[in-house]
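K.L.:
kindly return the folded structure for what I paste below:
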Amino acid sequence: MPRNDPFIPLPFDQALRNRRKRRGSLLLLVAGAGGLLAACNNPLLPITPLERTDILSEDRNSLFQQQEPISHPITLFEAMARALKYNLTHRVALMEKTVAQRQLELSRFDLLPQLSGSVDHRARSNSDAAKGFSITDQISSDSYSTSQDQAKSTAKLTATWNLLDFGISAIQSDQEADRQHIAGENQRKAVHALLQDVRATYWKAAGAQKLEHAIGPIIQQARQALMDARKVEQERLKPQVEILRYQKTLLEIVKQMQDLRHQLSLAKTEFATLINLPPGSTFQLDVPDDPALTIPEIKLTLEELEALALDNRPDLREAIYQVRISRGDVRKAMLRMLPGLEFQVGHNWDSNSYTLNAQWEDAGARVVWNILNLLQGPTAIRLAENKEELARMRRLTLHMAILSQVHLAYRQYLSDQRRLLAVEELDAVEQRLFTNYNLTAQNDAQSRLEYISAAASALMIRLQLFQAYADAQNSLGRIFGTLGVDLTPQVSRNDALPQLTENVRQSINNWNEGITLAPLQQVAETLVQSPTTRRKKLQSAAPPEEEKATIPDYFLDPQFLDEEGGSRKKRQEEPAAEASAATVALPPPPAPLAVAAPAAPAPVAVAAPTAPAPVAVATPVVTNKAETIPSRPPSPVPQAAEKKATKAPEAAPISLQEAPAEIVTFLRQWAKAWSQRLPEVYWSYYAGEKFQPHLHPSLEAWKQRTRDTLQNLTYLQVDVDHIQVDREIPAPLAALLHKGSIVYHQVIFREGYRSNHLQNFTRKLMILGKESDGWKIFREAPSPQPPPGSRQPAGYAIQVAAMDSAENGRRLAEEWHKRGFPAIAVASVDDKKRPVYSVRLAYFRGRDPAIFYRWLLLLATGVESVIVTADEEQLAGLPEVLLPAPPQAAQPPPDQAAGKPLPNKDGKDVADKKRPKPAAEEPESER
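P.N.:
All right, here's what the predicted structure looks like:
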């Protein structure tokens, strides 16, 4: 037999070694099991006091790390920014949102097939041998055989995909996505609650800051009076009952002041906690010396507030997601009743030397069905459906609760406003009463007691005033929170604190504007829009920039921009004008009419009045048919010029850009001077006699109005932002203005105005000029906003004259053309059906550049003008504002053909093409 036959008896020494190996393996197995059991029974030690101290110390240090120190008084907007950046509750909500996002990412891997790999190594102490027995021959073999090595290795890589598990994992992934959305809504809810708390505690702490220094002197005077009263009692100078009542009153005043001091200290502690300042920190709030206790007015209806709240509230959105999650549970319960179809593909390797193929691939499919799921499936489905119905009922309950919260918040807002007004009146009376006590106080005990009581009462009423204002601010913040309006997307806690503060300020101002100035038109459209579109349009309570209404500046006449009155008059006259245009024809002049087309393009202008001489008169005309003004023996128009006159150009948009730093600084200093209510300082920013006030007959009248207004104010705060300039001045004006020593800029910005009588935001236009002593204001007016629902004109034109003589109109247009201005003469009919011939200089699509052009024209030439509106068909043939080309030489007059235009004697281009009927023109607002 061969030596390696496993059935040959082994030598004694080799058998002994094998027995020792088996004993060693057995000992290792027993030792490993004992170690495992010992590890399981090892108890966990508690945290030692030293470890606990280290953990708490580390936490304490991390609470206030990476926070910007407070180096100046804190404004409300900075307080909100600090709360968003450092408040721990908000950071927890952000972390929960991040965890939900990671959970969603992890659930996506469940959709992939299972890929598993294994490597196995086995060894035996002897061969795996066995005898054989033939079933057919009933013969057994005495020889042993084997097909396995004593030591071998195997490896396997398998991919398994279960169709049922895939369906359930897909539903679970959708549910995790909904949970991630819920975490986002919880984070929004945390922001709303945080901003509301900051707003309320800020004004409480502001009241504490204003009053805390007045409490000590009152307590000191009361204690001194109490000591004097006790001396009087000891000396028996007054009846005992009277002096005891006197002492009792003083002690009650001391107690009230001590309670008040404690209450104020709690307000500052609560505020410090919200912005994550260490307890006991010293800080100051940026509160005006004489703040205007005004609250933005809400002009939305309750129906609009309800629509906003239902669409934006995070609680209701969370309830909607919960219903969808419960619906997914129903689908999962249904899927679990089905059999699972499983597919498997694998690659195998075996080191067995007896195997023919050491590597091979296998594939298979199998169906797995848990029969018990058929029994419990209906019960599981009913349970899931009941949970879905429960989630739906909770959503309906929350729907009703939100409607109630909107009404309660609105009623509370109105109640707090009324209470604030009542306490303001009471405070005014109490302060006057205390002043009288102060003036008439005597040295006797009764007078001292009355004086101290009056001082304490005045202080308590002033505290009630600040508390009433804080409650009103809290009710306003509660309305914002109830509506679920968000900060703008630019607000990110990752920004630096100054940038975050500015973004918060703009967002809060947008909230105030959106709730105060104009009702949200998109709220009424929520029933006809898709949920996605509705959600995009209602992300903020503030209306889009172009929809924000403009409030008159406080220094301007309440009926500023008399174009509003003109617009109303125009809307009343439009039906009559259209009827007149349909029936009245232009009366034929004594000579054939032809339009004076300039050699260079000309712009659109505003309607002017009729006058016998070429003088600019501001009277509205009803245009019937725009025609060209006739002239004497004309020459034919060249074909190229005729095409150029009939082309309808597009006006270039206004080129706005960031304002230079010196202009920004100048405007902010101007706003600060205005806020200080010092007329002389405020007037120093204007160009003196060169400044023409808006809607005031003279500079002195404007100054008197300014002086009277400032004297009636006890508080004024003016801010400017969104400052932009337009450096491009039209060529004819630029050539004239650059001859002087003043550099002009066209400026557009937003002005925030807050006083004890008014709070609004206004978009303003200004012409600034830089003289030897710095920048000055030459023109100033609010940017006009069209009335809601009014028909907007296609463009505007600058009109310098209107007269009843066609010849005078033609000559005046030629004079303007010689000065470099692309002038055009237009024929129209006034409301009395009389022919009117006007001269227009420039055409614009927007109102703002037309106002700038009119101002610059007056500064450059001293000529007054008006702005007229025009429809699209009137703009055909009117050129853009461009520097005109030099006049061309006159063309020899060919034989006049029938129907061809008549040339004038000067050889200028003349066309007899009739213009479409223009709409009723309105005078520019400043006229």
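
K.L.:
contacts, neighbours, all on C-alpha from now
P.N.:
Will do.

K.L.:
remind me, longest helix of the protein?
P.N.:
helix 163-235 (DSSP state H).

K.L.:
what's the next secondary structure element after that helix?
P.N.:
Downstream of helix 163-235, the next assigned helix or strand under DSSP states H and E is helix 240-274.

K.L.:
to compare against the first, here's the next sequence to fold:
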Amino acid sequence: MKPLRQSLALGPLGMMLLVVSGCSINPQPLTQAEMDEFAADKQSRMISDEQVPVTQSIDLYEAIARALKYNLDHRLEVADRRLRNAEFEEAEVDMLPELVAKANWSDRNNDPFSTSITEEGSLENSLASTSADPGSTSGSLELTWDILDFGLSYYRAKQAGDKFFIAEEQRRSTVNRLLEDVRTAYWRTVAAERHLDELKRLERRTQNALEAARQQVRQGEGGRLEALRYQREMLDTLKTAKELRRDLFVAKNQLAALMNLPQGQEFSVVMPRHPELQTPITTLSPEAMTEAALRNRPEMREVAYRLRINKQEEKATVLEMLPSIRGYLGANFDTNDFLVNQNWTGWGARVSWDLMSLAQYPARQQAVEYQGKLLDARALALTQSIATQVYVAHKRFTSLQDEVEIAEEYHETSQRIFAQARNEYEAGFGSQREMVREQLKAILASLRFDATYAEMQGAFANVHAAMGLNAYDGEMSGQESLKEIEAALRDLWRERGDMVQTSRSTSATRVTG
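P.N.:
I've put the predicted structure just below:
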């Protein structure tokens, strides 16, 4: 009670301070229980119940279709696109006139009598009178339209529309990156399922051969230098095998994450052949590819939209400096019995002008001008970056094509050498050490071939992404079924030169991811 008595003693100012202090807020951090509930909710909803379950081996284009439909990064971009569309529709509604309904009720404990005085200060009438009821109800329905607000709303709606297009370009960029990641992860998963068991056997054989070489060095049997060289060779083989195993081991987990499958869920991938990639796009000149990229890349289109938004902001800044003219038309009523006309229609116009906007205009105009220069500089920097990316993507893909051919030939040659060394050993002409050496080289050659092929598949998608070409049918709404998306993707990329042929099998070996 003491703070209240002190506040009352200070009068109205004290009461005001008391009210303000009572309205203060003391922020509280989230409790551990609240965070536990929040995290549990998000974890339970991470995998949607609407996801089509995996019932057969997944091929490349089903994997991409699952990523487009279920990947959380892509769903985030889709949600942002929907938000921008809703903001655009809201901005369009802002251009409409305002229709405001008002209702007022008032009452008092006595009549509102009043008297009046003359200019000289004497009472005009000693009898008090009134022209209003002690209590009354009034209301109105008023249609107003501000010409200045309409102009501003028009440009804001155009800006909101461009922000929607920016969200769509950002979604395109996410899809292109997603497709490249899925393509690479899929082929690395194929390599992993083909070779992980073999890679484990390779490591065991290398360890055995390495231990034998160490034993020979310790005991001083045979040529010591030759044994040390063999030991070094086995260590190199073991190091390479472990590096390949490390990269391949996580490929399936990466593919599962891209498709938004739970980590640890069992699934298998279709084991296709290694098709050649017939790529008509790479027959274009670097200049033509760069020109196409500058027209199509989501990043460039985004900057172009932002520049258009900035130009609209420049016009909106001029409008905000002008006076506001608001016309109104309204129907009114009042229950005051002393009024002769209790219902009436009113109309008119109101003009207001914020003169401070004139002083603010130069600074706002300068900010808009600098924003335009910044966006133009960003576009120039992007032009150089995109031209470099197109050139590098093209060179990387063609280089990897050559590397795949060499890796395939190296793999086939290593297999023939191993077969010959094994035949000689079994016939009693060759050494076991030589046979083990060639067997390890053949296995590593096969692993390197698959790893290089997976990298080339990623580079194939990267060429199209560097040029800004859609990774999916631009007419797709996202509401299509998984099968429809898969079929559309397969047709599109077949036209682009992907000759991959896959055959599914529901009885394929299932491996834990």
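
K.L.:
what does the TM-score come to for these two?
P.N.:
Here the TM-score for the pair of chains, by TM-score structural alignment, normalised by the length of structure 2, is 0.84; 485 aligned residues with a Cα RMSD of 3.2 Å.

K.L.:
circling back: from the chain's centroid, how far away is the longest helix of structure 1?
P.N.:
Relative to its chain's centre, helix 163-235 of structure 1 lies at 24 Å (Cα atoms, centre = their mean, to the nearest Å).

K.L.:
also stretch 762-777 of structure 1?
P.N.:
29 Å.

K.L.:
could you do stretch 332-346 of structure 2 as well?
P.N.:
That offset, for stretch 332-346 of structure 2, works out to 59 Å (Cα atoms, centre = their mean).

K.L.:
now do the end-to-end distance for it.
P.N.:
7 Å (Cα to Cα, to the nearest Å).

K.L.:
contacts for that stretch, please.
P.N.:
Applying Cα atoms under 8 Å, 6 or more residues apart in numbering, the contact partners of stretch 332-346 of structure 2 are 131-133, 135-141, 329-331.

K.L.:
switch to 7 Å and redo it
P.N.:
Residues outside stretch 332-346 of structure 2 that contact it (Cα atoms under 7 Å, 6 or more residues apart in numbering): 131, 132, 133, 136, 137, 138, 139, 140, 141, 329, 330, 331.

K.L.:
how much does the longest helix of structure 1 stray from structure 2?
P.N.:
Following the fit onto structure 2, the mean deviation recorded for helix 163-235 of structure 1 is 2.1 Å by mean Cα distance after the TM-score superposition for structure 1.

K.L.:
elements contacting that helix?
P.N.:
Other helices and strands packing on helix 163-235 of structure 1, by 3 or more Cα pairs under 7 Å, 6 or more residues apart in numbering; DSSP states H and E, are helix 76-86, helix 88-107, helix 240-274, helix 314-335, strand 340-350, helix 445-483.

K.L.:
so which of the ones you listed gets nearest residue 826 of structure 1?
P.N.:
Closest of these to residue 826 of structure 1 is helix 445-483, at 54.0 Å (criterion: Cα to Cα).

K.L.:
list the buried ones in that closest one?
P.N.:
In terms of neighbour count (16 or more other Cα atoms under 10 Å), helix 445-483 of structure 1 has its buried residues at 448-483.

K.L.:
next, count neighbours for residue 35 of structure 2.
P.N.:
Using other Cα atoms under 10 Å, residue 35 of structure 2 has 11 neighbouring residues.

K.L.:
state the distance from it to residue 28 of structure 2.
P.N.:
As judged by Cα to Cα, residue 35 of structure 2 and residue 28 of structure 2 stand 13 Å apart.

K.L.:
what do you get for residue 261 of structure 2?
P.N.:
From residue 261 of structure 2 to residue 28 of structure 2 the distance is 37 Å (Cα to Cα).

K.L.:
who has more neighbours, these two?
P.N.:
residue 261 (25 against 6).

K.L.:
ok, for the aligned partner of the more buried one in structure 1, nearest residue in space, not its chain neighbours?
P.N.:
Matched to structure 1 by TM-score structural alignment, residue 261 of structure 2 sits across from residue 277. Spatial nearest neighbour of residue 277 of structure 1, chain neighbours left out: residue 64 (7.3 Å); criterion: Cα to Cα, 6 or more residues apart in numbering.

K.L.:
just give me the match in structure 2 for that neighbour.
P.N.:
Checking TM-score structural alignment: residue 64 of structure 1 goes with residue 47.

K.L.:
cool, residue 760 of structure 1 as well?
P.N.:
That one, residue 760 of structure 1, aligns with nothing by TM-score structural alignment.

K.L.:
over to residue 467 of structure 1?
P.N.:
Checking TM-score structural alignment: residue 467 of structure 1 goes with residue 451.

K.L.:
mind checking how far that match is from residue 194 of structure 2?
P.N.:
For residue 451 of structure 2 relative to residue 194 of structure 2 (Cα to Cα), the value is 11 Å.

K.L.:
with residue 442 of structure 2 instead?
P.N.:
From residue 442 of structure 2 to residue 194 of structure 2 the distance is 14 Å (Cα to Cα).

K.L.:
ditto for residue 128 of structure 2
P.N.:
With distances taken as Cα to Cα, residue 128 of structure 2 is found 105 Å from residue 194 of structure 2.

K.L.:
ok, back up a step: three-state assignment of the match of residue 261 of structure 2?
P.N.:
coil (DSSP: H, G, I helix; E, B strand; the rest coil).

K.L.:
name the SS class of residue 472 of structure 2, please.
P.N.:
Going by three-state DSSP: residue 472 of structure 2 is coil.

K.L.:
what does the one 5 residues further on give?
P.N.:
Here residue 477 of structure 2 is coil, with the state taken from three-state DSSP.

K.L.:
and the gap between it and residue 64 of structure 2?
P.N.:
Residue 477 of structure 2 is 16 Å from residue 64 of structure 2, by Cα to Cα.

K.L.:
among the two, which residue is more densely surrounded?
P.N.:
residue 64 (31 against 7).

K.L.:
distance of that one from residue 243 of structure 2?
P.N.:
Distance from residue 64 of structure 2 to residue 243 of structure 2, by Cα to Cα: 27 Å.

K.L.:
before we move on, what about residue 420 of structure 2?
P.N.:
28 Å.

K.L.:
between those two, which has more neighbouring residues?
P.N.:
residue 420 (15 against 12).

K.L.:
identify the residue of structure 1 aligned to that one.
P.N.:
Match for residue 420 of structure 2 (TM-score structural alignment): residue 436.

K.L.:
that concludes my questions; thank you for your assistance.
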